[in-house]
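Trainee: Build me a model from this:
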Amino acid sequence: MTAHQEGASVILIEPSRWLGGMLSAGIKPAQDCPMPAAVGGLTSRAVFGFGTNPYDVQRAFQDWIAGAGIEVIFEHRVRSVIRTHNRITAVQLETSTPDKWGVPLPASDAVPDGEVHAAVFIDASYEGDLMALAGVRYRTGREAREAYGEEPAGVRPVTNWTPIDPYLVPGDRAGGLVPLLEPDHGLPVGAADDYTQAYNYRFYVTADPTRRADLTPPDGYSPADYELVRRYVAHLGSDTEALRGIFPGWINSGEYNYQRASLITNAPVGVSRAYQDGDWDVRSRIWRQHIDYLRGLHHFLSTDPAVPADFRAATAAYGLDASVFPDTDGWPPQLYVRVSRRLDGLYTLTHADVINQTRPRDSIGLALFGVDVYPVRRVPRHNPETGQLGVATEGDMFIGGHLGTGYPYGVPYRAIAPRRSDCGNLLVPVCLSATHIGYAATRMEPVFCVLAESAAVAAVQSLRAGTDVQDLDITELQNRLVDRGQVLAWNAGGESR
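Mentor: I've put the predicted structure just below:
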């Protein structure tokens, strides 16, 4: 929309049938925005006014784009990239038609279909495929503490430790771990690894039969796959509130979210590790795994005699609310991919930026949130105090709460720009250049909207100047952003631009 408003011709490539990403899949536009005055531009003037029901937001995005006459190529994704020297000249596409529940087409089922030539490209996807296929450097996983001097980086102390035997045959290590657990890699606190935080669906449930879409068990369902849940339920006893932490989770502005304080919750843990740099065969399988896990969990909690009868009955009454996501039988059309690839660009956003220890002069928008990381692993672990064997999660943290350090920090233009040798006509406002910790505070949907608007202005200015994106006149860019209403700086005592 911004590039169109700035006078450029635009083609938008959308792998699904829907626009809006997570904003039309469960996260409300103003959610995760603890200080609205720090958000400007189109995000404040338009997106925040799109409503609160995800289906209404989805239609608002589509009406907005259609009203502007912007061409959208739906159900296609990038397959390969054509380059000349350090510039992308074209992207070759493939089909990506989602199934009835919104799961993307596996790579093995996709076929080549079309090619788009352009002067400048913006990768605004959650996965960063255009960036990766263009040969641009990127990161995945968690950096070590010493890599950027970030105290919270790398492997973390365990959380949610629970005295549950982790082995299929209790006490018999040789028999292997129960499902939903993985072996502990044993790396020390602060070490780097290739894990990232859990994903989930931001779904709506209802017991109203006029809106309810049944949650049926997946093919091949076996209660044995939920043996860890059985043991956790036995540990919780009749604590209904704790049981609700497993399913449906905690209520977050109307939709259900991952209850990070629960050992078991409404999404699988650890599978996001493979998603980050996986192909669409892997990713499609992981989307399906999230759906089937939730279906099986609901069935187990609705039927298994190990679950208290009252809670079984309450859970069985729930189905997905098909009125919220009518096109996909109540399933959100986007998996909440909290983080995947991260650009290795001109500037790496770190914890120091998040806690206002830096003042970048090339800010193109503000971010504000605590370091918000959901669990990355669930592993067997001995209690550090008693030595007793149990099960725990690892990696989750929420440093600073919703307000972070209390006032917003600037995201520099250099954090969305690749190195010149990597690519001269690509900007990456979503998979931006940041550490695991820096990204964990910056990854909010309103911030992505702000950075995407600024990226589009930069793209048009680069196009008109005939320069690589790395050579942009930052003062000219910032002046235009301020003209558009973007907020670029914040003083502890109040707003400034």
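Trainee: Going by C-alpha atoms from here, please, whenever you check contacts or count neighbours.
Mentor: Will do.
Trainee: Was I right to think residue 140 contacts residue 278?
Mentor: No: Residue 140 is beyond contact range of residue 278, at 11.0 Å (criterion: Cα atoms under 8 Å).
Trainee: of these two, who's got more company?
Mentor: The neighbour count for residue 140 versus residue 278, taken as other Cα atoms under 10 Å, is higher for residue 140 (20 against 16).
Trainee: So that one versus residue 273, what's the distance?
Mentor: For residue 140, the distance to residue 273 (Cα to Cα, to the nearest Å) stands at 9 Å.
Trainee: Identify the contacts common to the two.
Mentor: 194-196 (Cα atoms under 8 Å, 6 or more residues apart in numbering).
Trainee: Closest one of these to residue 243?
Mentor: residue 196 (25.8 Å; Cα to Cα).
Trainee: Neighbours of residue 280, how many?
Mentor: Counted with other Cα under 10 Å, residue 280 comes out at 18.
Trainee: Residue 26 versus that one, what's the distance?
Mentor: 23 Å.
Trainee: Give me the contacts around the helix or strand containing residue 398.
Mentor: Residue 398 belongs to strand 397-399 when assigned by DSSP states H and E. The contact list for strand 397-399, computed with Cα under 8 Å, 6+ apart, reads 370-375.
Trainee: can you redo those residues as TSV with secondary structure and distance to residue 261?
Mentor: Output for the contacts of strand 397-399, formatted as TSV (DSSP: H, G, I helix; E, B strand; the rest coil; distance: Cα to Cα, whole Å):
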residue	secondary structure	distance to residue 261
370	coil	17
371	strand	16
372	strand	13
373	strand	12
374	coil	10
375	coil	10
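Trainee: One more sequence to fold, the one below, so I can look at both together:
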Amino acid sequence: MNRLILSYAFCIVFSSLIASCAENIPETTNDFKVDVCIYGATPAGIASAISASKLDKSVILIEPTVRIGGMVTNGLSHTDFHSFEALSGTFLDFTQRVEKYYSNQYGENSKQVEDSFRGTFGEPKVNLMIFQQMLDEHPNIKVIKEASLSEVRISNSKILSTEFKRGENNLKLQAEIFIDATYEGDLMAMAGVSYTVGREGKDVYNESLAPDTTDNQLQAYNFRFCATEDPANRVEVKKPYGYDRNDFVEILPILESGVFDKVFGYPPQKAIYKAHLPVNPNNKFDINDMSKGIVRLSLPGKNLGWPDGSPEQRKEIFEDHLYHNVGLLYFLQNDSEVPEKYRTDAKNWGWCKDEFVENDHLPLQLYVREARRMIGQHIYIQKDSEPVGEDSRAVFHESSIATGDYGNNCHGTHHVGPLIGGMHEGEFYNPVPPYQIPYGVLLPKEVNNLLVPVAISSSHVGFCALRLEPIWTSLGQAAGFAAALAIDSKKNPDKIEVDILQETLHEDGSATIYVGDVLPSDSNFEVVQWWGAQGGLHQLNTTSKPGQRGKNIVGQYYEAAPLHDVNLEKTLEPETKDRWIVISRKIGIQDKDLNILQQMEKRGDFIREAYNLTH
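Mentor: Next up, the predicted model:
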């Protein structure tokens, strides 16, 4: 831990003396040269910038929109994870800061602190503020907003420079390493990296969740609104441009049938708009598409032009989704033919007066669940998040640089029948054990100085396990450290020592394997994570029912996944000790030291001693 802390402290204290720091670039210039250039200030991009900065690298973080934070500051306040034990690294730091904000602002025992759900449910404006504060702590990170990629120059499999359009100006930028943290993979694509859009057929990767044949279907998009029933902070829903009630009348017979309990609700209630529970702080709700519903906000098929689309095409798709998502609610609130029960319920809701004030209280980004997917050095597929045999854990990845616990999740890729009242197809929700993510998903084949932590290398089914903000943030954190280590070692990112990258992540509190009982705050965290990276935590427990979750807390959130504890104080079983001795020999521990390990009686003592013998 000392190496990372000292490096971080050195950069903070002496950043004004570092000639390469981005803060020293004159504001008037349009030409930049830095260590690391990151395109996309999504949570992954922010994490990349912070981790590269912690290792003394100068960073430029370029965001094409006016707001940093991606979907986490654009309405996605109900973060997708299943257990708190799955959160680590930069994302955990972010949530702890959110919780601390509410504690400082409203009191430690306030309703706002409770509703923040340990800081994982933050108001969009609060999430934005926290991300900005995190970046502000690093003076060698320069953030540029409203700049769109226009050109990438390549030579000998390396990106030499990039150019960005910002208003009437062109920004030219050189860097040692580039990171594409956009949801769409725009830098990756412009750099000539191989990618795919659509779904692979079952025969391509032998995935049971895949369709029979390959097609161009794409997971559906919708908006994540921030809404409230609080009259003091409620803004009425305005009629969208071009509104025509005839576009929404198909819902009338569905309402008359009484199939819906209400307009806004959360399963098992039957509702049109999913209002996530628990409620967010200050009586705000994250509004989403209702999974498996008969009336949907998501529009599969309407988004096919987005991944490779021009700015004009994307703008049209954005406006089509906004029209449907907002227009439907306006219809429910105001049309005289809507049954009074539903009209009254709908009228109780509105946008939050203090959110998205620069955009008429509407999010500035569409929820792009899936766009391009890189074809990189490791293609993450369905089996990468499934167990082998009866092991309670998912398949072991020796080069793991992040974890997840959500499972493969798709809101649908195709719609049959009428837009309102039809049915989505291609929808699935597949529980799996917590899983590891190998380093190769970040690495393209064609370009040597690029890392891609969001449009990652994966199949459609595999991507549906990785497409979550906490996971993307962890992947971004790994990308930032990998970029810095590559620069320091004068190697391409795919040639760095992955074990050094893993230990750097562990030092920074980021997990590479899920452990339910040894969390980042535990003094044993780094040691246990290191042992997990050697394969020592696999086969500790077996089960005939993989993918079990802990006791339900509320909604989609659960206690720690069972059979994923290390139990450091547990007596070391002979068969486990024998297996751990084999691992110890494999990683280079000599016979004389193996004798010491043979004397260990508890799991924790063995792991700590093995760590000490190798460090």
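Trainee: Return a ChimeraX selection command for the buried portion of the shared contacts of residue 140 and residue 273 of the first structure.
Mentor: A single ChimeraX command selects the buried members of these (16 or more other Cα atoms under 10 Å):
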select :195,196
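Trainee: Mark which of the shared contacts of residue 140 and residue 273 of the first structure are part of helices, please.
Mentor: Of these, none are assigned to helices by DSSP state H.
Trainee: which one of the shared contacts of residue 140 and residue 273 of the first structure sits closest to residue 21 of the first structure?
Mentor: residue 196 (20.0 Å).
Trainee: And that closest one, what's its match in the second structure?
Mentor: The alignment partner of residue 196 of the first structure in the second structure, by TM-score structural alignment, is residue 218.
Trainee: Check the spacing between its match and residue 197 of the second structure real quick.
Mentor: For residue 218 of the second structure, the distance to residue 197 of the second structure - Cα to Cα - is 7 Å.
Trainee: Overlap in contacts, those two.
Mentor: residue 371.
Trainee: before we move on, the earlier item: what's the spacing between the match of residue 196 of the first structure and residue 494 of the second structure?
Mentor: Distance from residue 218 of the second structure to residue 494 of the second structure, by Cα to Cα: 29 Å.
Trainee: Over to residue 14 of the second structure?
Mentor: From residue 14 of the second structure to residue 494 of the second structure the distance is 30 Å (Cα to Cα).
Trainee: Neighbour count: these two, which is higher?
Mentor: Per other Cα under 10 Å, whichever of residue 14 of the second structure and residue 494 has more neighbours is residue 494, with 21 against 10.
Trainee: which of the shared contacts of residue 140 and residue 273 of the first structure lies closest to residue 417 of the first structure?
Mentor: Among those, and counting by Cα to Cα, the member closest to residue 417 of the first structure is residue 196, at 22.8 Å.
Trainee: Surely the closest one touches residue 274?
Mentor: No: using Cα under 8 Å, residue 196 of the first structure makes no contact with residue 274, being 9.1 Å away.
Trainee: Am I right that residue 346 of the first structure is in contact with residue 422?
Mentor: No: contact criterion Cα under 8 Å: residue 346 of the first structure and residue 422 do not qualify, at 10.5 Å.
Trainee: What's residue 330 of the first structure aligned with over in the second structure?
Mentor: In the second structure, residue 330 of the first structure lands on residue 361 (TM-score structural alignment).
Trainee: Just the element for its match, please.
Mentor: Counting by DSSP H and E, residue 361 of the second structure is part of no helix or strand.
Trainee: Next, count neighbours for the closest residue to it other than its chain neighbours.
Mentor: Leaving aside its sequence neighbours, residue 361 of the second structure sits nearest to residue 355 (Cα to Cα, 6 or more residues apart in numbering; 5.5 Å). Residues near residue 355 of the second structure, counting by other Cα under 10 Å, number 24.
Trainee: dump the residue contacts of residue 355 of the second structure.
Mentor: 124-125, 226, 361-362.
Trainee: any idea how far residue 461 of the second structure is from residue 379 of the second structure?
Mentor: With Cα to Cα as the criterion, residue 461 of the second structure and residue 379 of the second structure are 11 Å apart.
Trainee: could you pull out the helices for the stretch 401-550 of the second structure?
Mentor: Applying DSSP state H, counting those that start in this stretch to the stretch 401-550 of the second structure gives helices spanning 460-466, 469-489, 498-507, 525-533.
Trainee: Nearest to residue 397 of the second structure among those helices would be which one?
Mentor: helix 525-533 (8.0 Å).
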